[in-house]
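Visitor: model the structure of this input:
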Amino acid sequence: MLVAICGMFASCYEKEELTTEAPSTVKPVYKITGVVSNASTGEPLSGAKVNGATTATDGTYALDATEGLNVLTVTKDDYKTVTTSVYVEKIENGKTAVYTVNAAMYPGYDTPTYKTVKYTIKGTATDESSAAVKLSSVVIPGCTIAVVNNTFTVEGVQPGTYYAVLAAEGYKNAYATIAVAPVAAEEGEGDQIVTSTVAVLMQKEETAKVSKYYVCGFVTNEKDAAVPDATVKVEVGEFKADLTTDNRGYFNIEVAAEHITPTTLAIITVSKAGYVAQAKATVVKLVETGATSVTSIEVVLKAESSDIPDEDPSKGGEQIIEVPVDKAEPTKVEDIKEPEVKADIEKVAEELGIEDITKIDIPVVKVEEALVVELVSTEAVIDETTGETTQETKTVADQITLPANTQVYYVGGQAQAIKLTRDIQTEKATAAVRTYEGQPSGTVFSQPLEVKFQAPITVTVEPDYV
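Guide: This next block holds a predicted model:
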């Protein structure tokens, strides 16, 4: 019986062992599904993107997920972007977990943030053997330049064309044209650095090639016919020349490169009997070392006619202010107490070519009582209907006062009476109300002269000057 009972229990244990399930080796599956709809109408949106998955016609989508935080970004043209997230819990092998995440999108556009575009110029200088050339200076008008050995850097520039002049000991000056092209700002935050690079080849002085500059052009009349034998005055910086047009109305001259800078103007004045003189100016194009620059200027001369008015009969007046120069006292600039007057004196001294103002005595006269003079000028009468200058004249008196207790400083070194002249022609050229010239040169006043204009003032219709 004992043997039989043991055998029975053995059979039961064996049966239970056969029915036990083994653990699954299949990894769990995580899914995120949902519906994307229009937040204003509630209608499903097809074609929306959810982390790369595209919604169907009913707005549904499905995508795989991972354990932990899953961030979802929903985008669609003409709708504002939606960002949401879901946390996925870990499950056992062989099982599937599905999370539902719906999104409602509002019509509209996102306003992107763009980076700040900053432009920089970087350049290097080498010679014909590709060896680095140590720069002594780099000049680009209007720019602050950092020079280190054979490189230079300019930060904070704006798009445009820049002209650089490079100098190095033992080398010929080199010229470079640098184009800084504008670029579109990228989306995002911070700075977007755009660098324009230039490599400049410098030549040693004994082998350097020289840039060639030419100024030329044609002179024609209003009927587009050539004007021969016209006088052409050419000014390029300090260079000046007188030319004559040939039978084709053509003129041409070469200008040495030493006269050319990045801002040099070529000024052409053309004249001929029977024609109204004409003047034109243009910037000379700076070119690379060894290259050729041609500045072409076309001039059209207009024939004179009997309708041209006679010379303006206006004449400026002249008057003398008798300053008590016998009371002049020599004064050092450091003894002058008014800082603004001292600054004016130093500026005038520089214009007069005085290198060290502290080493000279300045004659000073004190005017204790006001000195008043009347400066009478002759002005052409302007036709109030047409605004044109006539040959009739009128006298105009300006009362000029040197105020009392004014100190007069003769920086030029000679104390004398002050001569004032009204310059009417300059007034017309510069549209000034009144323009005066004075002698002696280098006179500085501690108080400004006072001027009273003759009243009443007539306002004309479109006058040739105001």
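Visitor: CA only for contacts and neighbour counts going forward, please
Guide: Noted.
Visitor: and the helices in the chain, which stretches?
Guide: 2-18, 339-351, 424-430 (DSSP state H).
Visitor: for Leu402, find the nearest of these.
Guide: Nearest to Leu402, of all the helices of the chain, is helix 339-351, at 16.1 Å by CA to CA.
Visitor: now do the buried residues in that closest one.
Guide: Neighbour counts over helix 339-351 (16 or more other CA atoms under 10 Å) mark 341-342, 344-346, 348-349 as buried.
Visitor: possible to save the helices of the chain as JSON lines with distance to Ile253?
Guide: Formatted as JSON lines, the helices of the chain follow (distance: least, CA to CA, whole Å):
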{"stretch": "helix 2-18", "distance to Ile253": "113"}
{"stretch": "helix 339-351", "distance to Ile253": "34"}
{"stretch": "helix 424-430", "distance to Ile253": "30"}
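Visitor: out of those, nearest to Ile320?
Guide: helix 424-430 (17.9 Å).
Visitor: for the closest one, packing partners?
Guide: Judged by 3 or more CA pairs under 8 Å, 6 or more residues apart in numbering; DSSP states H and E, helix 424-430 has no packing partners among the helices and strands.
Visitor: so which bits of that helix are buried?
Guide: By neighbour count with 16+ other CA under 10 Å, helix 424-430 contains the buried residues 424, 427.
Visitor: just give the nearest non-adjacent residue to Leu69, would you?
Guide: Distance criterion CA to CA, 6 or more residues apart in numbering; nearest residue to Leu69, sequence neighbours excluded, is Tyr87 at 4.4 Å.
Visitor: what does Thr443 give?
Guide: Nearest non-adjacent residue to Thr443, counting by CA to CA, 6+ apart: Tyr410, 4.8 Å away.
Visitor: hmm, Ala349 and that neighbour touching each other?
Guide: No: contact criterion CA atoms under 8 Å: Tyr410 and Ala349 do not qualify, at 10.2 Å.
Visitor: mind naming the longest strand for the chain?
Guide: strand 389-402 (DSSP state E).
Visitor: please generate a structure for the following sequence too, so the two can be compared:
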Amino acid sequence: MKMNGKLFSFNVRLALMLVAMCGIFAGCYEKEEIDVPTPTPEEATYIVGGIITDAETGAALAGATVNGTTTGADGTYKFTTSVGLQKITISKAGYKTVVTSVNVEEVAKGSTRVYTVNAALYSSSTPETPKTKTNKYNIEGGVFDNAGKAITLTDGAVVIPGLSVSVSGNTFKSVDSDVNNIEPGVYVAVINVKGYETGYANIVIANAGTVEGEGVNVITSKVQVVLQKIADVSPAKYVIEGNIWNTNGVIIADAAVTISLNSGQNYEVGSKNGYYSLTLPTDVVTPTTIATVKINKTGFYPYACSFLVKLVAAGETSVTSVNATLKSIADKAPEGDDGSIGGSTSADVVGSGETTTTTPEEAKKEEAVIVDHETGEETKVTVEDIISSMQESTGEEVKVEEVAVTEVKTEINIPLVSDIVKGEGSSSTVVQEEDRIVIPEGTKVIYTKANETGGTTTVAVAENISVSRDVITEKSETAVRTYEGTPSGVIFTIPMQVKFESPVTVASNEEPDFCLGVMYYNEVTKAWTIDKVGGKRNYATYVDGKFIGNISHFSKFKFGYENGIDTVSIKPILPATFLEKACYTGSAPQLVTIKGSYKGGSMYVDKTPSMATADALKGMKESTITYITDMLTKMIKADNLGVAPVNAYVDTKFSIDKTISAYRQVTGFNLTKTELIKTYTVKVIKADKTEVDVAVTVKSIMSYDLEVRDELNHSGHGHGTDLNAGGGIIDFE
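Guide: This next block holds a predicted model:
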């Protein structure tokens, strides 16, 4: 019995010792768990990536540069970025540069968001689309007495209504400011100096046109004013002078300059070193004297400008500066992505007509017509109707005290030739397309555009008109033709006609089964607006083998169709795809490369352009359906950096570098894609003027997020790959 008691006592003590030891071990484990640091979530990562291809062959482009990153042999690229609107510039030697932007939105810490930007680049075998400088106009002048001695000016001595003016010594100049932008037009400088009669200087600033290059093209109009002493008053003096240069600001020497008056006088002035000057006899100037300056130089379009000579009192001097920028006949308009080059032409309206001035109120009463070339019907309207149409469709307003009116004595019929690339790749050819610009005899061309000068308006100036074809806009705006007419604000009492070939082949005994709408670009709303005059919509129709469009006023206009790009939705595709992969980290964070693929790119929803066009335009000619299909496809590609959608999402590879915190047990990754859905619509106009909507929906994967699915690993050991042991790459392929 004693032995049994001892044995029992021993067993109890042994059991207690085992319990105590377990407690010690448990305490040690708990202490180790407490020492494991709580990881800080990694910052979110934002990546832009994609593939760059050749727009003509579809081949991947290696060596293209995207924001400093170079594409690989497979045309792919990627780079990290930050939250906010990011400008993306894609370029490669021999190709046209493409610029777009991505709005990078903030995501939770530890997440990775990737934005996909794919682009198809067009070859630049012809010169790059030229960049143009911003024109900036300045006014500078000097004041002298009749002996040629400089007259010192004080602050406020020189006033140009609506502009800020600074003086120094005997010189003055306009002061640039955000609210003091000088535009082409007529300005009057008023000079008051004690002891001298008041002096006036009319300064005509003509539109300088576009100049290739970057930055600012400064055009300075210079004037000299001679003041008469009060004690020595002489007859009024009238001076017309100016400088002549080309669109690059280079002086044009030895141009032929002729100045004529509406009272019949003509003066051969000539020019020297790009400068001309004429002092008119005092007795030929009356309150209604209109002077016309004509400038000609071989190799340049002729320049002409008419204006009212301001009448001044005895002893005063009136100086009108007409600075002319001559455009070279060899100048070309900007080319399209495919190498097409739009033509440009100039009509010598002032030189072939007679110019007068009148008030806007009187001009509004002038009769005008709108013409239906299909029926020959003319509808009587007034200039006021055209001004109302111009204000509605372009945002242009009449802000002058007097408008200039030039009546065309002989019909003007001039060509406008463009080099247009047909087809793609090796099968492409260059075709010359000749349009005709016609201004009928008897048309009154009314110039209404001038700058507003702080509540004091100015007199409009008559000058030659120019028409340029914009081949770049035609693709994105479902237009058969797009033109820029200058100067803006010009009105035609009989419509200017634009004649051009049908975009589809038409048999000699047939006519197209469609017509084209006439639309203007509104600079205020930044949208295209249907042209209506007197409540009647304007169309370009097919007559005698050509389309004819009527233009009653000037700015940017097109012959084509209304179109729309509507964003249906931007939302994540849920549920997210779970990419299962067991792995873990130990006591240190680990940078890993995650590789895989997802279904991405851009794809048509339900119908391709050819299917949608065939369904919507049943019964129309096959050639029309093919042309509208091509027009809609170009519009979609123009909105997608030259990349055409396909019929289904395609496998798109990704490779992302991501840091995983220490002591994490990873089970896999969540891949969430964000989908953008857009609908593209074209309103086709049939020959009977009824409209048919052709619509295509496109969806694109615009970005994706890669989120780590993990949990705290207390032991530093886990399931799957030990990333700290040199795994480094997680490949789902």
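Visitor: could you get me the TM-score between them?
Guide: The TM-score (TM-score structural alignment, normalised by the length of the first structure) is 0.30; 210 aligned residues with a CA RMSD of 6.5 Å.
Visitor: hang on, Trp245 of the second structure packs against Val322?
Guide: No: using CA under 8 Å, Trp245 of the second structure makes no contact with Val322, being 11.7 Å away.
Visitor: those two: which is more packed in?
Guide: The residue with more neighbours, out of Trp245 of the second structure and Val322, is Val322; 26 against 21, by other CA atoms under 10 Å.
Visitor: how close does that one sit to Gly185 of the second structure?
Guide: Between Val322 of the second structure and Gly185 of the second structure the computed distance is 10 Å (CA to CA, to the nearest Å).
Visitor: now Glu268 of the second structure
Guide: Going from Glu268 of the second structure to Gly185 of the second structure by CA to CA gives 25 Å.
Visitor: same question for Thr458 of the second structure.
Guide: As judged by CA to CA, Thr458 of the second structure and Gly185 of the second structure stand 8 Å apart.
Visitor: outside of stretch 363-370 of the second structure, which residues touch it?
Guide: With CA atoms under 8 Å, 6 or more residues apart in numbering as the test, stretch 363-370 of the second structure has contacts from 378-385, 387, 403, 492-495, 533, 550, 552.
Visitor: give the buried residues for it.
Guide: 363, 368-370.
Visitor: how about stretch 118-129 of the first structure?
Guide: Buried, per 16+ other CA under 10 Å, within stretch 118-129 of the first structure: 118-126.
Visitor: which of Thr458 and Gly185 of the second structure has more residues huddled nearby?
Guide: Using other CA under 10 Å as the criterion, Thr458 of the second structure and Gly185 rank with Thr458 on top: 21 against 18.
Visitor: find the residue closest to the more buried one in space, skipping its chain neighbours.
Guide: Spatial nearest neighbour of Thr458 of the second structure, chain neighbours left out: Val400 (5.2 Å); criterion: CA to CA, 6+ apart.
Visitor: you'd agree that neighbour is up against Tyr447?
Guide: No: Val400 of the second structure lies out of contact with Tyr447 (CA under 8 Å); the separation is 9.8 Å.
Visitor: higher neighbour count, those two?
Guide: When neighbours are counted by other CA under 10 Å, Val400 of the second structure and Tyr447 differ, and Tyr447 comes out ahead with 27 against 21.
Visitor: how near is that one to Leu591 of the second structure?
Guide: As for Tyr447 of the second structure, its distance to Leu591 of the second structure is 69 Å (criterion: CA to CA).
Visitor: check which residues of the longest strand of the first structure are buried.
Guide: Across strand 389-402 of the first structure, burial judged by 16+ other CA under 10 Å covers 389, 393, 396-398, 400-402.
Visitor: what sits against His250 of the first structure?
Guide: No His there; residue 250 of the first structure is Tyr. Applying CA under 8 Å, 6+ apart to Tyr250 of the first structure gives the contacts 216-219, 228.
Visitor: recalculate using a threshold of 6 Å.
Guide: Neighbouring residues of Tyr250 of the first structure by CA atoms under 6 Å, 6 or more residues apart in numbering: 217-218.
Visitor: what does the one 4 residues further on give?
Guide: With contacts defined as CA under 6 Å, 6+ apart, the neighbours of Glu254 of the first structure are 213-214.
Visitor: which stretches in the second structure count as helices?
Guide: Counting by DSSP H, the second structure has helices at residues 2-35, 360-364, 383-394, 471-476, 609-616, 622-638.
Visitor: what packs against the fifth one?
Guide: If I follow you right, that is helix 609-616 of the second structure. Contacting helix 609-616 of the second structure under the criterion 3 or more CA pairs under 6 Å, 6 or more residues apart in numbering; DSSP states H and E is no other helix or strand.
Visitor: returning to what we had before: between the buried residues of helix 339-351 of the first structure, which is nearest Val367 of the first structure?
Guide: Of the buried residues of helix 339-351 of the first structure, the one sitting nearest to Val367 of the first structure (CA to CA) turns out to be Val341, at 15.9 Å.
Visitor: and the closest one, how close does it get to Ile362 of the first structure?
Guide: Distance from Val341 of the first structure to Ile362 of the first structure, by CA to CA: 13 Å.
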